[in-house]
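**Q** My questions are about this predicted structure, shown below with the sequence.
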Amino acid sequence: MTAQIDADGRLRHLLTLEGLPRAVLERLLDRAEALHPHAHGGAAVRDRLAGRAVCTLFFEPSTRTRSSFQLAAARLGADTLNFDASTSSTRKGETAADTLRTLEAMGVHGFIVRHHEAGAVDALAEVAGAGTCLVNAGDGSRAHPTQGLLDMLTMRQAKGADFSGLKVLVVGDVRHSRVARSDLHALRTLGTGEIRVCGPKSLLPDDAELAGCTVTGDFDAALEGVDVVMMLRLQRERMVDGLITSIEDYHRDYGLTEQRLRQAAADAIVMHPGPMNRGIEIDAEVADGAQSRILVQVGNGVAMRMAVLEELLAQ
């Protein structure tokens, strides 16, 4: 894997949260907190990346991630280019690596890449020129590091910076979720007191990926006394047939309802990386309820991605 950290301890690329030193992770979270007042307006930090060019190089659809990266770059004063694979020369057979090199030749040295293949962003980082930085905006079901970071920021805002006393529950389609993998890496790095993972066995990854977690198929038992409930989207587009019996059965066994939520701690927060399947993994009353932090997560994405882009490019 391409080295993410240089000899001075700074990020060169952000490809995964796996193995990212705690000091780097906490530095990014601290910086996102400091940038938060500037994330939704103003011009106070628009000189940070003035004259730098950033490209969202997306080979897969996105709403939240692409939009928040575009806003993050703009808030820092960078020039932004939006690459759409459906209308680009990749339709004519150009490789992703040649696309990267073509844009580098135009003076673009910051790339935010989403790809349907796991490891595709690492492969691009291997061929990137000196001074070019890549951010993984989601590669297959492997990793989504900035989503993991913004999720940690959201938990931190609600529960404080010390995760050692927290009980965090991740529920649903963990096998196909790049967000879940990044969240689990970050939760372990931050020393979370108890990490619970719940879902049908067919939607859980290999045991090695769940090291250090309490794993169960009983949602009601898993909810008991937790501080954070992270619901995951049922990713039917990545599934083979037969992994679940039916949508109705899945909602019955793993859907978060108001009644079920009462088993968590009274001040528990509910999170979801989006997009949501309302009425499948989460009921509308919970998604829109007082304990929901789902839109807070979305808003935190801008500040968190500002912190990442600044770390990588303001050097």
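**A** The structure has been received and is ready for your questions. Numbers count the residues shown, from 1 in each chain.

**Q** When you work out contacts or count neighbours from here on, use the C-alpha atoms and nothing else.
**A** Will do.

**Q** All the helices of the stretch 101-250 of the chain, in order from the start?
**A** Assigned helices in the stretch 101-250 of the chain, in chain order: 120-127, 145-159, 178-189, 219-223, 247-254 (criterion: DSSP state H, counting those that start in this stretch).

**Q** Can you add distance to R52 and mean neighbour count and give those helices back as a markdown table?
**A** Output for the helices of the stretch 101-250 of the chain, formatted as a markdown table (distance: least, Cα to Cα, whole Å; neighbours: other Cα atoms under 10 Å):
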| stretch | distance to R52 | mean neighbour count |
| --- | --- | --- |
| helix 120-127 | 19 | 19 |
| helix 145-159 | 20 | 23 |
| helix 178-189 | 28 | 23 |
| helix 219-223 | 46 | 19 |
| helix 247-254 | 45 | 16 |
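
**Q** Take this one as well and set it beside the first:
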Amino acid sequence: MTTTSWNRHHILSLADFTPSEYNTVLQTAASFREVLSRRTKKVPTLQGQVVANLFFEPSTRTRSSFELAAKRLSADTLNFAPSSSSLTKGETILDTAKTYLAMGTDLMVIRHRDAGVPQAIATEMERLGSRVGVLNAGDGQHEHPSQGLLDLFTLCTLLDPGQPRWELLQGKKIAIVGDILHSRVARSNLWSLTASGAEVHLAAPPTLLPQLFASYGSAQGRQLHLHWSLEPALEAADFVMTLRLQKERMTQHLLPSLREYHQQFGITRDRLQLCHPDVKVLHPGPVNRGVEISSDLMDDPRISLISQQVTSGVAVRMALLYLMGSGKV
């Protein structure tokens, strides 16, 4: 296991991540990726610790990935289901978190449909003098840090399987296409990818890509470009990340139809002709096949990195839990 210093108590956002922290996560995840390739995939690094997955919002990939990551580290896991919890009896979210604290929880993984809930729980844990670390697994239209980090790991591992590192993306053109307005994945990726020196191009209909996203590129040296048509974003792109249309978060009719969206912004084999010849495609899932991306492209292992993203997720989440929990042993 890579030995390195880690001083971050909570992981709530990538906005203030440093180059050293990015590389620490990548190197640690690479070590755990090697562990996951063994016949015995379990290590005792968090044995005796308790990881509580408090998912106040439905999730399959993220929740399963965190649960598997914790078990691979030999931690005990507690899984929260809001439909069968005391929330239905009037208990507050903070009281729920304090109940898990009283059970001896060491790390809390929080997902909620409202932005700011993981931060509120982290603040409450600190007010109580607790050493519990809080990891944001997605909050409203804010961020999804572990998804941003696993996407970063997927890309850097492709470029250098033996030593994935942050600076490998410098100068690469990355197009992010789709429902950027509602996407916490996009927000986390904007921080990590622009910080790495990548040239990031956002493409979506104007209703799903407001001008305010230009502020993500306002920091010195960050290259961010907004497009309300697809072709400029795809031209000579090294990677294309397409995002799910999050119909459950849309409070207004922002698109004429899914068919028209696919005609204008759907990623197809023909449209990838505009990109770099070795272009690769990513999608955080779940996928609306035939809307954001064509089925044949999604299932083509020569182009699609979607399966690798899922596999990377376990290694990266093992790394995050390990880094946050190793000081508690």
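**A** Structure's in. What do you need? Just so you know, these numbers come straight off a predicted model, no measurement behind them.

**Q** mind putting the helices of the stretch 101-250 of the first structure in TSV, distance to S88 of the first structure included?
**A** Formatted as TSV, the helices of the stretch 101-250 of the first structure follow (distance: least, Cα to Cα, whole Å):
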stretch	distance to S88 of the first structure
helix 120-127	17
helix 145-159	25
helix 178-189	26
helix 219-223	45
helix 247-254	37
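
**Q** Pull the number of nearby residues for the equivalent of M241 of the second structure over in the first structure.
**A** The criterion is TM-score structural alignment: under it, M241 of the second structure has M230 as its aligned partner in the first structure. Here the number of neighbours of M230 of the first structure (other Cα atoms under 10 Å) works out to 19.

**Q** sorry, back to before: among the helices of the stretch 101-250 of the first structure, which comes closest to G165 of the first structure?
**A** Closest approach to G165 of the first structure among the helices of the stretch 101-250 of the first structure is made by helix 145-159 (9.6 Å; Cα to Cα).

**Q** what's the average distance of the closest one to the second structure?
**A** Following the fit onto the second structure, the mean deviation recorded for helix 145-159 of the first structure is 0.6 Å by mean Cα distance after the TM-score superposition for the first structure.

**Q** tell me the angle that helix makes with helix 178-189.
**A** Inter-element angle recorded for helix 145-159 of the first structure and helix 178-189: 60 degrees (by axes from the mean of the first three to the mean of the last three Cα atoms, to 10 degrees).

**Q** Helix 145-159 of the first structure maps to which residues in the second structure?
**A** Under the alignment (TM-score structural alignment), helix 145-159 of the first structure falls on residues 145-159 in the second structure.

**Q** Check stretch 46-63 of the first structure too.
**A** Using TM-score structural alignment, stretch 46-63 of the first structure corresponds to residues 43-60 of the second structure.

**Q** Contacts for the matching stretch next, please.
**A** Contact with stretch 43-60 of the second structure is made by 63, 66-67, 70, 72-82, 100, 104-113, 322, 325-326, 329, as judged by Cα atoms under 8 Å, 6 or more residues apart in numbering.

**Q** same deal with stretch 92-99 of the first structure?
**A** By Cα under 8 Å, 6+ apart, stretch 92-99 of the first structure touches 89-90, 124, 127.

**Q** those strands in the second structure, which residues are they?
**A** Here the second structure has its strands, by DSSP state E, at 50-55, 76-80, 107-112, 133-139, 173-177, 199-203, 223-227, 239-242, 280-282.
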